[in-house]
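*Asks:* Any chance you could fold what I've pasted below:
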Amino acid sequence: MISAITEGVKVSVQTEYQAEYSNPLHEHFVFSYRIRIENESDFTVQLLRRHWFIHDANGTIREVEGEGVIGKQPVLEPGEFHEYVSGCNLNTSIGKMVGTYLMERIMDGKHFMVQIPGFSMIAPYRLN
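*Replies:* I've put the predicted structure just below:
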């Protein structure tokens, strides 16, 4: 699991190759990722938007942007966390994702960007 902290918000990511949904012969590779967002600050914050860049080994970059995460815009009090699982499909057995969350500090409405640590997605057989 990898983590990054921005303005007291810690984002941790863990990935897993989904062999049962992948079809390497047809260049279809599916990965899941579990994200844990922890509010280690002294302020209540809300996640408003996500912005991802998805890279595959062919040099293709996809950009994904939208409200919240999996249909939610969680509010996190100090010490609270939100966890979710999502997925990504690639045309190659190796890829990476990096991104940001747009957060709002509830007390004064200040918006700030939280870094999502860049993470790799690698089909396990590529590691041999």
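*Asks:* okay, CA-based contacts and neighbour counts for the rest of this
*Replies:* Will do.
*Asks:* which other helices and strands contact the helix or strand hosting R49?
*Replies:* Using DSSP states H and E, R49 maps to strand 45-56. Packing partners of strand 45-56 (3 or more CA pairs under 8 Å, 6 or more residues apart in numbering; DSSP states H and E): strand 61-67, strand 75-76, strand 94-105.
*Asks:* can you tell which of the ones you listed is closest to T6?
*Replies:* strand 94-105 (10.2 Å; CA to CA).
*Asks:* Check which helices and strands the next helix or strand after the closest one sits against.
*Replies:* Next along the chain after strand 94-105, taking DSSP H and E as the criterion, comes strand 110-122. Counting contacts by 3+ CA pairs under 8 Å, 6+ apart, strand 110-122 is packed against strand 2-6, strand 9-17, strand 94-105.
*Asks:* before we go on, could you also do this sequence so I can check it against the first one:
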Amino acid sequence: MSDSPEYHIEVNAETTYIEEQSVPDDGRYVFAYTITIENAGSVAAQLLSRHWLITDANGKVQEVRGEGVVGEKPNLQPGESFRYTSGTMLETEVGSMRGSYQMVAEDGHEFDAEIAPFSLSPPRTLH
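*Replies:* Predicted structure coming up:
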């Protein structure tokens, strides 16, 4: 990870519980998450891959690695942002996600953009 101001990617997440796809009696809780990735640095950077750790309330961890996000590898100029929506399924009503995006700057410098942990829970579950 780079703390250099040239290489600074901000990641924000919003989550939604998808009630119509969830079957609580079968341990199926479906969530959508919308991620906004903003290049807050001074050098253009491209997202190459992602690494997620998805943890449910039982402590079960799903690890997800892959190229790009939603089939794309956005190249962000300074000040630009990219927004996408994806989803995940848990076996418990609440859980959390965290991870990182592997980035490469236009000058060839590779760095990770950290994704701070965020909660997955149906409305009114967490007070």
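*Asks:* Can you list the buried residues in the strand holding R49 of the first structure?
*Replies:* V45, Q46, L47, L48, R49, R50, H51, W52, I54, H55, D56 (16 or more other CA atoms under 10 Å).
*Asks:* got it, and stretch 52-69 of the first structure?
*Replies:* By neighbour count on 16+ other CA under 10 Å, the buried set for stretch 52-69 of the first structure is W52, I54, H55, D56, G68, V69.
*Asks:* same deal with stretch 79-89 of the second structure?
*Replies:* In stretch 79-89 of the second structure, counting by 16+ other CA under 10 Å, buried: S81, M89.
*Asks:* Provide the contact partners of it at residue level.
*Replies:* 28-41, 69-70, 74, 76 (CA atoms under 8 Å, 6 or more residues apart in numbering).
*Asks:* need the contact list for the closest residue to I35 of the second structure other than its chain neighbours.
*Replies:* Sequence neighbours aside, A13 is the residue nearest to I35 of the second structure in space, at 4.6 Å (criterion: CA to CA, 6 or more residues apart in numbering). By CA under 8 Å, 6+ apart, the contact list for A13 of the second structure reads Y33, T34, I35, T36, F118.
*Asks:* Same question for Q46 of the first structure.
*Replies:* By CA under 8 Å, 6+ apart, the residues touching Q46 of the first structure are Q73, P74, V75, L76, M103, E104, R105, I106.
*Asks:* ok, of those residues, which one's closest to M113 of the first structure?
*Replies:* M103 (6.1 Å).
*Asks:* Map that closest one onto the second structure.
*Replies:* Counting by TM-score structural alignment, M103 of the first structure lines up with M103 in the second structure.
*Asks:* D112 is in contact with that match, correct?
*Replies:* Yes - taking CA atoms under 8 Å as the definition, M103 of the second structure is a contact partner of D112 at 5.8 Å.
*Asks:* between the two, which one's more packed in?
*Replies:* Comparing M103 of the second structure with D112 by other CA atoms under 10 Å, the one with more neighbours is M103, at 24 against 21.
*Asks:* Spit out the contact partners of that one.
*Replies:* Going by CA under 8 Å, 6+ apart, M103 of the second structure touches A45, Q46, L47, L48, S49, E110, F111, D112, A113.
*Asks:* What residue in the second structure is the furthest from its centre?
*Replies:* D25 (27.3 Å; CA atoms, centre = their mean).
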